[in-house]
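Enquirer: I would like to see how this sequence folds:
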Amino acid sequence: MVKRLNFQNKDFFLQLDEILNVSSGKEVSAEKEVFPIIEDVKKYGNNSVIKYNKQFDNCFLSAKELMVTKDEIEKAKKNVSPKISNALKNARDRIVSYHKSQLPSDNFYYDNLGVGLGHRWTPISSVGIYVPGGTAVYPSSVLMNSIPAKVANVSRLVMVVPAPNGKIDPVILVSAEIAGIEEIYKIGGAQAVAALAYGTQTIQPVDKIVGPGNIYVAAAKKLVFGKVGIDAFAGPSEILVVSDSFSNPEWTAVDLLSQSEHDTEARSILICDSNEFANKVEEKIEYYLKNINRSEIAIQSWNNNGIIIIVEKINNVGPIIDKIAPEHLQLSIDNPKELLSKFSNAGSIFLGRNTPEALGDYIAGPNHVLPTSGTSRFTSGLSVLDFLKRSSIIQSTNKSLDALSEDALTIAESEGLSAHALSISIRLKK
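Expert: Sure, this is the predicted structure:
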């Protein structure tokens, strides 16, 4: 049953907390299940990957057949319409353009004591991209996860994707070619994450793993973190739509369902300024739940995780937004920019009634890999910076070393680190 809350209720934030903080406990269970898989792949490499491919994906491929060949790419291109290919190429170009604007600059300068200070940016050497299979096909995920790495000049990109019955959907392979990925393996699940992290006899390990997956993939990424970097501990998708009574309830309903259809655990939240408008939205949702392709998933998601919040004034929603810290925030109101100063926490923000969240999923340009489960309080969506490392640079002369030495020696001695102090003082001896 969809929960309906009123911001005027004195216990509002307590009620909201109780809803948002419900944990299924599935995360802990998933970690226990994938740990032996990771250890198995770590120890036995290809043999374990092949075993789990058979067990989970009915994929009976040998080690030599795991890597996608150029012939398979060419065959896939013949099975994807030019319309889809062109749409993906247009999306690629927009994503590239946006992410190029994120490229940072190196810096070096001399301060007033003559100390040279600065930093430089260098790309991560190798990145693994997990692309989900299963209930839906996501070529957009291929583009969104790989293009920032390409723009950052990562030299080796490796894609893994589940291959049920040994097959990968052609559009996934075409999107990989459009993105410029040349190393692709038919592996999914925790075994794919382990293969990327630790390597096998045929797959070289990577330095970082990005990309969405189910709860088991997320658990596997969490367990290999430290051996490799990861993008985030991703949870189910979520959207918060802020609409006033002047909005179109049908548009609002479909915007909410755009997340509900992702996953039974997805969460869709509406904030509006009247019960009458909320009722109209619910009526439209009930209609579309009977007509969209993934209705069973959407029904379960909306009924179990949907929330409607009633406020007296839209202008007062800032604290609610910050509390929820949504992955996607859609401001379907007049003058949405005026609301931006009233909150801080959101993964991606969609301004105005003509900016549906789905635009950002595919073609707008910004990345659709975003913080979930309230983590936009402290982190951001995937960007070029996630594929770069920043190294600080220091250069001192005898004169500037002398100028800084007294304070440096004082601090070193206060910490009891005599070798630290000596490494400075020994250079100052005449």
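Enquirer: Please count neighbours and contacts with C-alpha atoms only from this point.
Expert: Fine.
Enquirer: how close does the residue positioned nearest the centre of the chain sit to residue 161?
Expert: When CA atoms, centre = their mean is applied to the chain, the residue found nearest the centroid is residue 369 (3.2 Å). With the distance defined as CA to CA, to the nearest Å, residue 369 ends up 17 Å from residue 161.
Enquirer: which residues are contacting stretch 32-44?
Expert: With contact meaning CA atoms under 8 Å, 6 or more residues apart in numbering, stretch 32-44 is reached by 47-49, 190-191, 193-195, 198-200, 216, 219-220, 223.
Enquirer: May I see the buried residues of it?
Expert: 34, 35, 37, 38, 40, 41, 42 (16 or more other CA atoms under 10 Å).
Enquirer: now those as a markdown table including distance to residue 24 and secondary structure?
Expert: A markdown table is the format used below for those (distance: CA to CA, whole Å; DSSP: H, G, I helix; E, B strand; the rest coil):
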| residue | distance to residue 24 | secondary structure |
| --- | --- | --- |
| 34 | 17 | helix |
| 35 | 19 | helix |
| 37 | 22 | helix |
| 38 | 23 | helix |
| 40 | 27 | helix |
| 41 | 28 | helix |
| 42 | 29 | helix |
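Enquirer: Quick check: chain neighbours aside, which residue is closest to residue 96?
Expert: Distances taken as CA to CA, 6 or more residues apart in numbering put residue 147 closest to residue 96, at 6.4 Å, once the chain neighbours are dropped.
Enquirer: I'd like the structure of this one too, to check against the first:
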Amino acid sequence: MTDPSARPLRLSTADAGFEAAFAARLHWSEETDAQVEQAVTGILDAVRRRGDEAVLEYTRRFDALQADSMAALQLAPAELKAAFDSLAAPRREALQAAAARIRSYHEAQKRAGGESWSYREPDGTLLGQKVTPLDRVGIYVPGGKAAYPSSVLMNAIPAQVAGVGEIVMVVPTPRGEKNPLVLAAAHVAGVSRVFTIGGAQAVAALAYGTATVPRVDKITGPGNAYVASAKRRVFGQVGIDMIAGPSEILVLADGSTPADWVAMDLFSQAEHDELAQSILLCPDAAYIDRVQAEIDRLLPEMPRREIIAKSLNGRGALILTRDMAEACAISNRIAPEHLEIASAEPQRWEPLLRHAGAIFLGGYTSESLGDYCAGPNHVLPTSSTARFSSPLGVYDFQKRSSLIEVSEAGAQRLGRIAAELARGEGLQAHARAAEMRLKKP
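Expert: As a prediction, this is how the structure comes out:
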């Protein structure tokens, strides 16, 4: 069997047909397959009606995991600790180092804006905001094609830093195969309870609650099309972080970073799945040629080369721009999940970039460092949603309540204003409730 080849689409912004070709390459349908939607509807309804019984049924069907009770699918804390202890020392130390960096970053995030505040006006009226953590959250950790201990850390640690009372983790274990590193990460991150269930049925169990799985207030974490569809449908019953699409990387290169580094950075997203998108924007045609040559040279070495090739051939692009400023403008149109500035002067271009999930500055800052251990969260907006949404963080696990304490003197002033506006809206009870606090002349 011959190795696959990867030929990302070559484009130039100077070409007459650039806009149409560019739009076609970027296009990603947000519509999930009708069969997925239909299947998810049935699963959610069954779990809502039948609870644990339905979860067990779907776990047997989809994960080929035979269990007679939900108790058999809940992992004891001792099993998580045993998984941690079983790791080789270098891997155990790496896990702890990554967790410490992620915790440190999210603690700084909390200090910067996650505290309650209030102030008093001269008449004694108090106004403010009370910030409180959610009581219970559910984190979904993928467990099908690959294991993702990093997702455990990135979802659980900011929730713990925020002060969430209970963190419930669900992770599919097809055919009962448990990944020790995932379980060890749950131990390190302080996860409260772990159930070895996945798919739409796991989302339903978290959203509605069953006799065994507690109902949560919010569900975070990525998954496949069934998980994304289920999260979309249960939103309103519970909060969700985002609807995640395929992974993306955009590299802005000025030609100063070794071409093999950039080629491997493009691979780092392409290896996730065939629908992942890897794009290079560069004003140097000769450099783009070198990157393609490195793609050709390095691809046969990659264990996931078939996935990488399908991703690059189907959704990848190497785009020649007029200059770096134009590359930045195109980047803002794409609003990528991961944005690397592979430049000798990253600080020069960063101010021009407005929309990205995470920005990686300079040739030494590979996107993979952000995925695992730099500290900022790797749960990022995809499919151009970085135009209006943000990375997962402490603020996703907190809610804000307004504080209002009106003094007697304040009620005299505010009551007249409220009564006037309430009568203008035709809401007499509102007006009278305010006026009853007014002093009689």
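Enquirer: out of the contacts of stretch 32-44 of structure 1, what pair is the most spread apart?
Expert: Using CA to CA, the contacts of stretch 32-44 of structure 1 reach their maximum pairwise distance at 47 and 219, which is 21.8 Å.
Enquirer: and these two? which has more neighbours close in?
Expert: Under the criterion of other CA atoms under 10 Å, the comparison of residue 47 of structure 1 against residue 219 puts residue 219 first, with 25 against 16.
Enquirer: Give me the contacts around the helix ranked longest in structure 2.
Expert: Assignment by DSSP state H gives helix 89-113 as the longest helix of structure 2. Outside helix 89-113 of structure 2, the residues that touch it by CA under 8 Å, 6+ apart are 84-85, 153-154, 157-158, 161-162, 185, 188-189, 372-377, 393-395.
Enquirer: for the helix or strand following that helix, packing partners?
Expert: Using DSSP states H and E, the helix or strand that directly follows helix 89-113 of structure 2 along the chain is strand 117-120. Identification of packing neighbours for strand 117-120 of structure 2 by 3 or more CA pairs under 8 Å, 6 or more residues apart in numbering; DSSP states H and E yields strand 126-133.
Enquirer: Where does the strand it packs on end up in structure 1?
Expert: In the comparison with structure 1, strand 126-133 of structure 2 aligns to the range 116-123 (TM-score structural alignment).
Enquirer: Can you state the mean residue-to-residue distance of that stretch versus structure 2?
Expert: Its aligned residues in structure 2 lie a mean 0.7 Å from stretch 116-123 of structure 1 after superposition (mean CA distance after the TM-score superposition for structure 1).
Enquirer: Touching that stretch from outside, list them.
Expert: Contacts for stretch 116-123 of structure 1 (CA under 8 Å, 6+ apart): 104-111, 152-154, 387-396.
Enquirer: Mind doing that once more with 10 Å?
Expert: Under the criterion CA atoms under 10 Å, 6 or more residues apart in numbering, residues 103-111, 149-155, 384-397, 400 lie in contact with stretch 116-123 of structure 1.
Enquirer: Buried ones only from these, please, as a PyMOL command.
Expert: Buried members of those, defined by 16+ other CA under 10 Å, are picked up in PyMOL with:
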select buried, resi 103+149+150+151+152+153+154+384+385+386+387+388+400
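Enquirer: Could you check how far the residue in structure 1 that residue 267 of structure 2 lines up against is from residue 251 of structure 1?
Expert: Alignment note (TM-score structural alignment): residue 267 of structure 2 maps to residue 257 of structure 1. Computed with CA to CA, the distance linking residue 257 of structure 1 and residue 251 of structure 1 is 10 Å.
Enquirer: In terms of secondary structure, what does the helix or strand harbouring residue 14 of structure 1 contact?
Expert: Secondary-structure assignment from DSSP H and E places residue 14 of structure 1 in helix 12-20. When contacts are defined as 3 or more CA pairs under 10 Å, 6 or more residues apart in numbering; DSSP states H and E, helix 12-20 of structure 1 packs onto strand 3-6, strand 307-310, helix 318-324.
Enquirer: same thing but at 6 Å, please
Expert: Packing contacts for helix 12-20 of structure 1, counted by 3 or more CA pairs under 6 Å, 6 or more residues apart in numbering; DSSP states H and E, involve no helix or strand.
Enquirer: what about it, how far off from structure 2?
Expert: Averaged out, helix 12-20 of structure 1 is 3.2 Å away (mean CA distance after the TM-score superposition for structure 1).
Enquirer: List the buried residues for that helix?
Expert: 13, 16.
Enquirer: can you check stretch 57-72 of structure 1 too?
Expert: Neighbour counts over stretch 57-72 of structure 1 (16+ other CA under 10 Å) mark 57, 59, 60, 61, 63, 66, 67, 68 as buried.
Enquirer: what do you get for stretch 308-325 of structure 1?
Expert: Going by 16+ other CA under 10 Å, stretch 308-325 of structure 1 has these buried residues: 308-311, 314, 317-318, 320-325.
Enquirer: Find me the equivalent region of that stretch in structure 2.
Expert: So stretch 308-325 of structure 1 sits over residues 318-335 in structure 2, by TM-score structural alignment.
Enquirer: before we move on, what about stretch 225-239 of structure 1?
Expert: Taking TM-score structural alignment, stretch 225-239 of structure 1 hits residues 235-249 over in structure 2.
Enquirer: I am finished for the moment; much appreciated.
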